[in-house]
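**Q** quick one, fold the following:
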Amino acid sequence: MNRFLNSASPRRSRSTASVRRGAAAVEFAVCLPVLVLLVFGAIEGASFIFLKQSLNVAAYEGCREAIRNSAATAEATSRADAILVARNVNDATVRFIPADVTTVSRGEKIILEITAPTRTNSPLAGQFINNRDLVSRVVMVKE
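**A** The predicted structure follows:
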């Protein structure tokens, strides 16, 4: 009698184990695309945050250069461009308002706007997402 009971148990456990393995494979197949999408989305989101911060830093440093008494527009632009190049920002445009900072009197505002597209600065899926232009704007008073 014991012999028959022992022989039936392994068959049930083998059958149950294969069902469990099959269920795990199905769960993996369903969850994997979601996990991959979350990981790539997190990478894209982090790269856009880095891009925005890079624009902020470049705008701040460029405007800081422009508000100095002896500053020229070319020097301030090259300061902002150097930061953008160091941070691998592509296709950025630097624009001062007014266009020539040497004409601004002491106590007046100088505005620096830096714009960069997200498509050319995306590490993974730039061609799959809609292009947006990120803008950083800094306003400072001339010394």
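
**Q** every contact and neighbour count from this point should use C-alpha atoms.
**A** Noted.

**Q** for the top helix by length along the chain, which helices and strands make contact with it?
**A** With secondary structure taken from DSSP state H, the chain has its longest helix at helix 2-66. In terms of contacts (3 or more C-alpha pairs under 8 Å, 6 or more residues apart in numbering; DSSP states H and E), helix 2-66 is packed against helix 73-86, strand 109-117, strand 133-141.

**Q** compare those and give me the one nearest residue 11.
**A** When the helices and strands packed on helix 2-66 are ranked by distance to residue 11, counting by C-alpha to C-alpha, first place goes to strand 109-117 at 62.2 Å.

**Q** the closest one - contacts with which helices or strands?
**A** Using 3+ C-alpha pairs under 8 Å, 6+ apart, the elements in contact with strand 109-117 are helix 2-66, strand 93-97, strand 133-141.

**Q** how about these in JSON lines, adding mean neighbour count?
**A** Compiled in JSON lines, the helices and strands packed on strand 109-117 are given as follows (neighbours: other C-alpha atoms under 10 Å):
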{"stretch": "helix 2-66", "mean neighbour count": "14"}
{"stretch": "strand 93-97", "mean neighbour count": "17"}
{"stretch": "strand 133-141", "mean neighbour count": "17"}
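
**Q** to compare against the first, here's another:
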Amino acid sequence: MQRTIMEALMPELTSPYAQGQAMSAIGMLAHAAAVLESAPAYDAAEIKDLRATFAALKRLGDKHISKKSGLRGALARATRAGVKTSPDRRAMEESMSVFAAAVALGNVDDSVARHVRGYIRRNLERSRNLLGASLPTG
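**A** All right, here's what the predicted structure looks like:
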């Protein structure tokens, strides 16, 4: 698409505005291609971090994760999803969202909150690295 815009479309555009829009489209396509190329590494890092975070939460034990909170079930689902031959990242993320909500509502102790906040911080950094600090705009 980039080459088509550059070789076929650009020579036909006479307006500086239209030419600028075409160049913006080329920039956005280049950015999208870079994101797609780095997505597999992002996915692998995300799964590795989710596994490690849930393993750390599991090591905290029942003392830190109350039965009535529903977090034990979320932890069990995440652990099962993470040990599959092809890990179920969506199920792991769903479990993490349950933990994140509990942290936001103040329904967990500091040990659990520290692990969840750490994961969220790392996830945001990975997302920022994948998508870039800003997207090209036209």
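
**Q** got a TM-score for the pair?
**A** After superposition, the two chains reach a TM-score of 0.35 (TM-score structural alignment, normalised by the length of structure 2), with 72 aligned residues with a C-alpha RMSD of 4.0 Å.

**Q** sorry, back to before: indicate which one of the helices and strands packed on helix 2-66 of structure 1 is closest to residue 36 of structure 1.
**A** Taking C-alpha to C-alpha as the measure, these were each checked against residue 36 of structure 1, and strand 109-117 came out nearest at 24.9 Å.

**Q** off-centre distance for that closest one?
**A** The gap between where strand 109-117 of structure 1 is centred and where its chain is centred comes out at 19 Å by C-alpha atoms, centre = their mean, to the nearest Å.

**Q** now stretch 58-77 of structure 1
**A** Relative to the centre of its chain, stretch 58-77 of structure 1 is centred 26 Å away, using C-alpha atoms, centre = their mean.

**Q** can you give me the end-to-end span of it?
**A** Between the start and the finish of stretch 58-77 of structure 1 there is a gap of 9 Å, counting by C-alpha to C-alpha, to the nearest Å.

**Q** same for the top helix by length along structure 2, what does it pack against?
**A** When every helix of structure 2 is counted residue by residue (DSSP H), the longest turns out to be helix 16-60. Of the remaining helices and strands, those touching helix 16-60 of structure 2 by 3+ C-alpha pairs under 8 Å, 6+ apart are helix 2-4, helix 71-82, helix 89-104, helix 110-131.

**Q** tabulate these (TSV), appending mean neighbour count and distance to residue 58 of structure 2.
**A** Below are the helices and strands packed on helix 16-60 of structure 2 laid out as TSV (neighbours: other C-alpha atoms under 10 Å; distance: least, C-alpha to C-alpha, whole Å):
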stretch	mean neighbour count	distance to residue 58 of structure 2
helix 2-4	12	48
helix 71-82	19	7
helix 89-104	18	12
helix 110-131	16	10
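
**Q** for residue 37 of structure 2, which of these is the nearest?
**A** helix 110-131 (9.7 Å).

**Q** show me the contact partners of that closest one.
**A** The set of residues that contact helix 110-131 of structure 2 without belonging to it, under C-alpha atoms under 8 Å, 6 or more residues apart in numbering, is 35, 38-39, 42, 46, 49-50, 53, 56-57, 60, 64-65, 96, 99-100, 103.

**Q** can I get the helices and strands packed on helix 16-60 of structure 2 in CSV including distance to residue 18 of structure 2?
**A** Formatted as CSV, the helices and strands packed on helix 16-60 of structure 2 follow (distance: least, C-alpha to C-alpha, whole Å):
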stretch, distance to residue 18 of structure 2
helix 2-4, 15
helix 71-82, 49
helix 89-104, 41
helix 110-131, 26
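
**Q** and the ones you listed: which comes nearest residue 31 of structure 2?
**A** Between residue 31 of structure 2 and these, the shortest gap by C-alpha to C-alpha is with helix 110-131, which sits at 8.4 Å.
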